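Chemist: please work out how this folds:
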Amino acid sequence: MRSKRHEEILKIISNKEIETQEELADELREKGYDVTQATVSRDIKTLKLTKVLGSEGRYAYSTISQTSEHISNKMKQILMNTIIDVEAVDKFVVVKTLSGSGSAAGEAIDTLGFDDIAGTIAGDNTIFILVRNTETALEIVSVLKEFIL
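Modeler: Next comes the predicted model:
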């Protein structure tokens, strides 16, 4: 029963902007599902739904896959607007950003999905990326420099 309910939830949120768990529960009840708010809450967690700003100017539930392109574009904009300089130092990539932008740019870099990154540390205006080999460091520098040209 749960998988059918999950399928129905995904159908509902793809066709209608649902802002609250209660709205989603009401929609499910209209479709014949006997659900509580607690059940809907668990389903939202299981399906990894998130809220995004909808076309009507209010937040609505969405799947990660529906929002990933939107998020990706936003992250690229963050990189274009915050990175000042990038350089490789052995197995480190050092990224300089506008003051106060290091954390946001670090998060954006993490979403790019580079292979062989051991870790990223972001400060106020500097990001250190430790990679597993110097070739990867040079590749990351090349990609990030495209955002500041």
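Chemist: alpha carbons only for contacts and neighbour counts from here, please
Modeler: Will do.
Chemist: wait, is residue 4 part of a helix?
Modeler: Yes - under DSSP: H, G, I helix; E, B strand; the rest coil, residue 4 falls within a helix.
Chemist: how far away is it from residue 32?
Modeler: For residue 4, the distance to residue 32 equals 11 Å [Cα to Cα, to the nearest Å].
Chemist: tell me which helix or strand comes right after the one helix or strand residue 96 maps to.
Modeler: Per DSSP states H and E, residue 96 falls inside strand 92-97. Downstream of strand 92-97, the next assigned helix or strand under DSSP H and E is helix 102-111.
Chemist: chain center to that next one, what's the gap?
Modeler: Helix 102-111 has its C-alpha centroid displaced from the chain centroid by 11 Å (Cα atoms, centre = their mean, to the nearest Å).
Chemist: quick check: which element contains the closest residue to residue 110 other than its chain neighbours?
Modeler: Spatial nearest neighbour of residue 110, chain neighbours left out: residue 120 (7.6 Å); criterion: Cα to Cα, 6 or more residues apart in numbering. Residue 120 belongs to strand 117-122 when assigned by DSSP H and E.
Chemist: compare with the first, here's sequence two:
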Amino acid sequence: MKVTRHAKIFELIATRDIETQEELAEELKKSGMNVTQATVSRDIKELKLIKVLSSSGNYKYATINQAENNISNKLVNIFTQSVVNVENVDNFVIIKTLSGSASAAAEAIDSLRFEGIAGTIAGDNTIFVLVRTQEQAITITQRMKKMIKE
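Modeler: Next comes the predicted model:
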């Protein structure tokens, strides 16, 4: 019963904006699962659900992975809005950003986990990305250029 209930909870929070334990309990009851608010509270703790801001401006339950994806999407948006140029020099990718935006864009790069990146260093408007091979650096440069053009 517990495994089925947990699966249903994941399904519900993925398809609906559920703000409270009471709402979640009500949705479970509609699905034929007789639960108490206390049971739902324990399930939320066991499943490590968190509350995140929904697109409507209210809070909703989400998994940690959903929250990380939401943050990653925001960081990608910051990257695409702040980067003005990307170029490749040997094993380095050099990225020029709007003034004061380099650290946020570098955080986005780190969150995207490009294969081959050894590390990033951000200044005020420039990011140096050390890549393990020149081929990987070329690939990453192309991907970043494509990101800022879209």
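Chemist: quick one: TM-score?
Modeler: Once superposed, chain against chain, the TM-score is 0.71 (TM-score structural alignment, normalised by the length of structure 1); 143 aligned residues with a Cα RMSD of 3.2 Å.
Chemist: quick one: contacts of the strand holding residue 120 of structure 1?
Modeler: 102-103, 106, 110, 127-132 (Cα atoms under 8 Å, 6 or more residues apart in numbering).
Chemist: try 10 Å this time
Modeler: Contact with strand 117-122 of structure 1 is made by 91-97, 101-107, 109-110, 127-133, 136-137, 140, as judged by Cα atoms under 10 Å, 6 or more residues apart in numbering.
Chemist: in that strand, which residues are buried?
Modeler: 117, 120, 122 (16 or more other Cα atoms under 10 Å).
Chemist: same deal with stretch 45-62 of structure 1?
Modeler: Under the neighbour-count criterion of 16+ other Cα under 10 Å, stretch 45-62 of structure 1 has 49, 51-52, 59-62 buried.
Chemist: could you do stretch 102-121 of structure 2 as well?
Modeler: 102-111, 116-117, 120.
Chemist: circling back: quick one, the strand holding residue 120 of structure 1 and helix 102-111 angle?
Modeler: Counting by axes from the mean of the first three to the mean of the last three Cα atoms, to 10 degrees, strand 117-122 of structure 1 lies at 160 degrees to helix 102-111.
Chemist: quick one, helices of structure 1?
Modeler: For structure 1, the helices defined by DSSP state H occupy 2-15, 21-30, 37-47, 64-82, 102-111, 134-148.
Chemist: pick the most buried one from these.
Modeler: For those, the largest average neighbour count (mean count of other Cα atoms under 10 Å) is found in helix 102-111, namely a mean of 20.
Chemist: list the helices and strands that one packs on?
Modeler: Helices and strands touching helix 102-111 of structure 1, by 3 or more Cα pairs under 10 Å, 6 or more residues apart in numbering; DSSP states H and E, are helix 64-82, strand 92-97, strand 117-122, strand 126-131.
Chemist: contacts for that helix?
Modeler: Here helix 102-111 of structure 1 has contacts from 68, 71-83, 95-98, 117, 119-129, 140, 144, using Cα under 10 Å, 6+ apart.
Chemist: mean deviation, that helix versus structure 2?
Modeler: Mean deviation of helix 102-111 of structure 1 relative to structure 2 after superposition (mean Cα distance after the TM-score superposition for structure 1): 2.4 Å.
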